[in-house]
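Participant: predicted model follows, preceded by the sequence.
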Amino acid sequence: MIETYSSLAAVDPWNQGAPRMLGPEIYGASAHKPFLYAIPTVGERPLSFRAEGLPPGLHLNPQTGHITGRATAEGEWRIRFEASNSHGRAERELEIRIGQGLALTPPLGWNSWNAWRRWVNADHVRQAAEALVSQGLAARGYTYVNVDSCWQGARGGPRNALQPNRKFPDMKGLAAGIHARGLKFGLYSTPWTKPWGCSDAEALAEWGGPPLMGSTSGERDEDPAYQSMRNSLVFGFVPHDRFVGKIKHEAEDVAVWTAWGMDFLKYDWLGTDPVSTERMGRLLRQASRDVIFGICTDARLKHAETYVRWCHMFRGIQDTADDWPWLVRNHFNADEVTNEDWRPYIGPGHWYDLDILALGPQFQDQTSTRPNKLTESEQIAHMTLWAIYPSPLILSCDLTKLSDFELRLFANEEVLAINQDRLGRPAWRLSDLGEAPRDGRAPRRLRAYARELAQGRLALGLFNLGESEDTAELDFRLLKLAGTVRVRDAWARRDAGRCEGRLAARVAAHGARLFVLTPENGGASIP
């Protein structure tokens, strides 16, 4: 029996001791476009970096560990990095693939929505970038700093592109400051004429207007491709004032936003139709810089081939919230709600997005955030599902006010390594380990997910959706495992012993356990 651990493993100080190099083992970018990759490394500063075998056109800054330049050829390179300081040195290999796609592992970063809603401004975004570095999250691979809705102002400039409102007086300068930290910059838009975010009255009160605008305008485009999307599987009927307009501005918007330095675009609309998806995806593919393209909130499995071709992230469920019953209905039970199996379409370069994380301090009003409403066990279950799925891990909270628990939750290197595993295999829901109600008692609500990892290992997530602590038992035959299996507790960052034939572990109510299984007689596979 593997007992319940009462707390998460402590986080090693990111700027103390000998260097350790972290992050994914594989990274993708395009040829002839600006390249930026900051080698995730913990250890006392200053650090000194060396690299052998970089693609032609790329250069390493030995003081910052930032790789920049423009790759001049497509191909695959195995790079050996070294980081050293007064306490020692560390080595690590990274495979850089040029011209073979982006987002070869799920993107990690931050988004403004759950932290600041319509009140987001340039200072909030700048502070989030600073906090990713100062909290040691950037040193563990968190990269993207994304502005959600309510940055938009009026159309203007030489290209008549969507400009920022007065809360963002220098978008290009903001992006440049984020890039200087080795981080990347993201924006939000929609193919609708009017995005989600706030009402016209709120826009007037908050930044003096104009109302929010999308990347189309004019009257409703009556093309049948859009009209078939008037009903949403997730939300029901699409509001009458949300539609794709006849006048398309995507080309002008992409040209200007990438000139500012945009590296990520969240494109949000109900219907999430393949025509709008391809139109924007094609423009981003042709843009002057690499841009991660994520779409939501009504992606449907019947359009999966289009999404995989043109997007890096796609979502077909409602937004997250720090509410346990909502997480169970919207995320743990999403397969039943939508009756869709996305696993064949999950892998390097294309990820099913469970949405931004509803963890950490959440928005309260214009000037403050509030503590998270989820219990610690519920937050562990939330992060565990996203990590093993694997979903992009996009934090959305006030990073300047993280508790010790929240830092342990976000910065666990073994949990992040599971999410970032180079194989990019999806998790499989193995079974519900519960039982039907008997004698008036509530049913047990235990669930198991497993995912193949590199080097013949498996990640195993055990979830207890019930109201009391329980024991989850798993027969290793479900995983085609035979013989002795070494068990590593990822959240506790400690070895949990050896098991043969089965694993039994205590799981807190509304909680989760996350293990890495290593067969001693060779690799394993999920049926």
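Facilitator: Structure received. Residues are numbered from 1 along each chain as shown.
Participant: please make it C-alpha for all contacts and neighbour counts, starting now.
Facilitator: OK.
Participant: show me where the stretch 301-450 of the chain has helices.
Facilitator: Assigned by DSSP state H, counting those that start in this stretch, the stretch 301-450 of the chain shows helices spanning 304-310, 324-327, 334-338, 376-388, 404-410, 413-419.
Participant: so how far is the shortest one off the chain centroid?
Facilitator: The chain centre lies 19 Å from the centre of helix 324-327; the measure is C-alpha atoms, centre = their mean, to the nearest Å.
Participant: buried residues in it?
Facilitator: Neighbour-count burial for helix 324-327 flags Trp324, Leu327 (criterion: 16 or more other C-alpha atoms under 10 Å).
Participant: try stretch 503-510
Facilitator: For stretch 503-510, a neighbour-count test (16+ other C-alpha under 10 Å) marks Leu503, Ala505, Arg506, Val507, Ala508, Ala509, His510 as buried.
Participant: Throw those residues into TSV and include distance to Arg230 and secondary structure, thanks.
Facilitator: Below are the buried residues of stretch 503-510 laid out as TSV (distance: C-alpha to C-alpha, whole Å; DSSP: H, G, I helix; E, B strand; the rest coil):
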residue	distance to Arg230	secondary structure
Leu503	48	strand
Ala505	47	strand
Arg506	46	strand
Val507	43	strand
Ala508	42	coil
Ala509	40	coil
His510	37	coil
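Participant: so which of the residues you listed comes closest to Ile292?
Facilitator: Within the set of these, His510 lies nearest Ile292; the separation is 33.3 Å, counting by C-alpha to C-alpha.
Participant: spit out the contact partners of that closest one.
Facilitator: Listed by C-alpha atoms under 8 Å, 6 or more residues apart in numbering, the contact partners of His510 are Ser377, Glu378, Ala381, Phe463, Asn464, Leu465, Gly466, Glu467, Ser468.
Participant: against Gly434, how distant is the fourth one?
Facilitator: Think Phe463. With distances defined as C-alpha to C-alpha, to the nearest Å, the gap from Phe463 to Gly434 amounts to 11 Å.
Participant: and what of Ala472?
Facilitator: The value you get for Ala472 to Gly434, if C-alpha to C-alpha is used, is 9 Å.
Participant: Lys248 now?
Facilitator: 51 Å.
Participant: so these two - more neighbours on which side?
Facilitator: Set side by side, Lys248 and Gly434 show more neighbours around Lys248, with 20 against 16, by other C-alpha atoms under 10 Å.
Participant: another structure for you, compare them:
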Amino acid sequence: MNKNFLISSPPMGWNSYDYYDTTVNEDNIKANADYMAANLKEYGWEYIVVDIEWYSYDAGTQRDKHQYIPFWRVEMDEYSRLLPCPERFPSSANGQGFKPLADYVHSLGLKFGIHIMRGIPRIAAHNHTKILGTDKTANEIASPYSICSWNPDMYGVIPEDEGSQEYYNSIMNLYAEWGVDFIKCDDICRMDAASSKKEIEMLHKAIQQCGRPMVLSLSPGPARIEEAWHYEKYADMWRITDDFWDDWRLVLNMFERCELWQNHVDKGGYPDCDMLPVGMLGKGFADEHMTHLTRDEQITMMTLWCVFRSPLMIGGELTLLDEWTEKLLTNSEVLSLLTFSHNARQLVRDSVHCVWYSEHKVGDCKYLTVFNLADEERVIKVSPTIVNKETFVGLKFKELWTKETFTCENEELSVKIPAHGAKLYKY
């Protein structure tokens, strides 16, 4: 299986982290899956992803002190493989794992994903538990010096040691039995640990041998641009930023990151701008709130993500989406850029405005995107020379958010855009 043929467009889905943090449970997952199937699936949304610490007992109960409770009880089998906590995911009891929940998600016509951490559980290394497919035990392949700086659950493995690849093979084989379609591996993308680069290869190899196609997503960022070839060869998507939240300054910074990565967006490999912090966020962080991004800022975010062709993962609680946010997420003409556009590139950017260009894969249609980065409404003029034209006179434009259509009567395109807003034109 060549991973470049696994996905032909950026994945679209929902991830539990932005709303639930570590506290998501089976009922939450089913409720969001039900909502996606009923309201979003027809627009291309299909992945339901259970994020971090689904194996942990009492997750979130010490939030005033710890996001991830150190050295706490986790659910694990005899072969050092983490299992869903049955108190939070009751259908996983009696060795069922995530298969019943994955089956439920699949019954809705959707796909199921999980978050994992790089490496092997520390508790497995401390207890010298077995590894399926080898006589080696967890302590023999775990590196006590390869640890995550922000999560206490795992040790990295020693790639050269016998048993390390067998461990990764064993967890992917288990996930294949469960019916997992999407793996988000954390503490690996920015290669903080010396073994991270090799462990990406090991994950890829483990997926290749398991017999089930799975998208491999790498976190957290920022990814290393000098390692672009490595990400493209061994992963399907990789984060180009650290955790992205509902802060205009982070949206603004993403223009720089997209410019850096614009030449590395291709079939089967997608630089990832991270989740869309829209709707209700933060319940698991003891900070439940409606996104702090204004409506215009959300339009700018969605526009950049779609023009750049980033994967789209909704962070807000789906069952609490308001009508405006649902419309933001279900604009078919905007979302079509993920599948039917290519050759996206930034043409100009300064402190107050930015212009991106892309092309439809079929026919002569082009896209011109104008962003107002300033803190006040502005009229932005775009010269036709920026897209190698002598004039815009007579060209028909359609703005894909408002559906406004017009024929340009001037050589330049003159656009009034609200503060932090965007216009996406097809012409």
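Facilitator: In hand now; what should we look at? Only a predicted model underlies this, so the values are computations on that prediction, with no experimental measurement involved.
Participant: Glu500 of structure 1 reaches Val487, doesn't it?
Facilitator: No: with contacts counted by C-alpha atoms under 8 Å, Glu500 of structure 1 stays clear of Val487, the gap being 10.3 Å.
Participant: who's more crowded, those two?
Facilitator: Between Glu500 of structure 1 and Val487, counted using other C-alpha under 10 Å, the more crowded position is Val487 (22 against 14).
Participant: how about the contacts made by the residue mapped onto His289 of structure 2 from structure 1?
Facilitator: In structure 1, His289 of structure 2 lines up with Arg370, judged by TM-score structural alignment. Taking C-alpha under 8 Å, 6+ apart, we find Arg370 of structure 1 in contact with Pro361, Gln362, Phe363, Gln364.
Participant: what residue is smack in the middle of structure 1?
Facilitator: The central residue of structure 1, meaning the one whose C-alpha is nearest the mean C-alpha position (C-alpha atoms, centre = their mean), is Pro392 at 2.2 Å.
Participant: now which residue in structure 2 aligns to that residue?
Facilitator: Under the alignment defined by TM-score structural alignment, Pro392 of structure 1 is paired with Pro311 of structure 2.
Participant: find the nearest non-adjacent residue to that match, please.
Facilitator: For Pro311 of structure 2, the nearest residue in space outside its immediate sequence neighbours is Pro10; the separation is 4.5 Å by C-alpha to C-alpha, 6 or more residues apart in numbering.
Participant: ok now do whatever residue of structure 1 lines up with Cys85 of structure 2, which residues does it touch?
Facilitator: When the structures are aligned by TM-score structural alignment, the residue of structure 1 matched to Cys85 of structure 2 is Asn165. For Asn165 of structure 1, the set of contacting residues under the criterion of C-alpha under 8 Å, 6+ apart consists of Trp151, Gln152, Gly153, Ala154, Trp207, Gly209.
Participant: what's the closest non-adjacent residue to Thr484 of structure 1?
Facilitator: The shortest distance from Thr484 of structure 1 to any residue other than its chain neighbours is 4.7 Å, reached at Glu500 (C-alpha to C-alpha, 6+ apart).
Participant: cool, and Ile356 of structure 1?
Facilitator: Spatial nearest neighbour of Ile356 of structure 1, chain neighbours left out: Ile394 (5.0 Å); criterion: C-alpha to C-alpha, 6+ apart.
Participant: likewise for Met313 of structure 1?
Facilitator: Gly294 (4.3 Å).
Participant: ok, that neighbour touching Val308?
Facilitator: No: counting by C-alpha under 8 Å, Gly294 of structure 1 stays clear of Val308, with 10.8 Å between them.
Participant: between those two, tell me which one has more neighbours.
Facilitator: Remark: of Gly294 of structure 1 and Val308, Gly294 carries more neighbours, 25 against 18, as counted by other C-alpha under 10 Å.
Participant: is the more buried one part of a helix or strand, or is it coil?
Facilitator: Each residue gets one of three states, and Gly294 of structure 1 gets strand by DSSP: H, G, I helix; E, B strand; the rest coil.
Participant: what lines up with it in structure 2?
Facilitator: By TM-score structural alignment, Gly294 of structure 1 lines up with Ser217 in structure 2.
Participant: counterpart of Thr301 of structure 2 in structure 1?
Facilitator: Check again: residue 301 of structure 2 is Met, not Thr. Using TM-score structural alignment to pair residues, one finds that Met301 of structure 2 aligns to His382 in structure 1.
Participant: which residues of the stretch 101-250 of structure 1 fall in helices?
Facilitator: For the stretch 101-250 of structure 1, the helices identified by DSSP H, counting those that start in this stretch occupy 113-116, 122-134, 171-180, 200-207, 224-227, 250-260, in order along the chain.
Participant: would you say Ile200 of structure 2 is within a helix?
Facilitator: Yes: using three-state DSSP, the assignment for Ile200 of structure 2 is a helix.
Participant: who touches the residue nearest to it when sequence neighbours are not counted in this structure?
Facilitator: Distances taken as C-alpha to C-alpha, 6+ apart put Tyr234 closest to Ile200 of structure 2, at 6.8 Å, once the chain neighbours are dropped. When contacts are counted by C-alpha under 8 Å, 6+ apart, Tyr234 of structure 2 touches Lys3, Ile200, Glu201, His204.
Participant: let me know the closest of the residues you listed to Ala223 of structure 2.
Facilitator: Using C-alpha to C-alpha, Ile200 is the member of the contacts of Tyr234 of structure 2 that sits closest to Ala223 of structure 2, with 12.6 Å.
Participant: around that closest one, how many other residues sit close by?
Facilitator: Using other C-alpha under 10 Å as the criterion, Ile200 of structure 2 is surrounded by 22 other residues.
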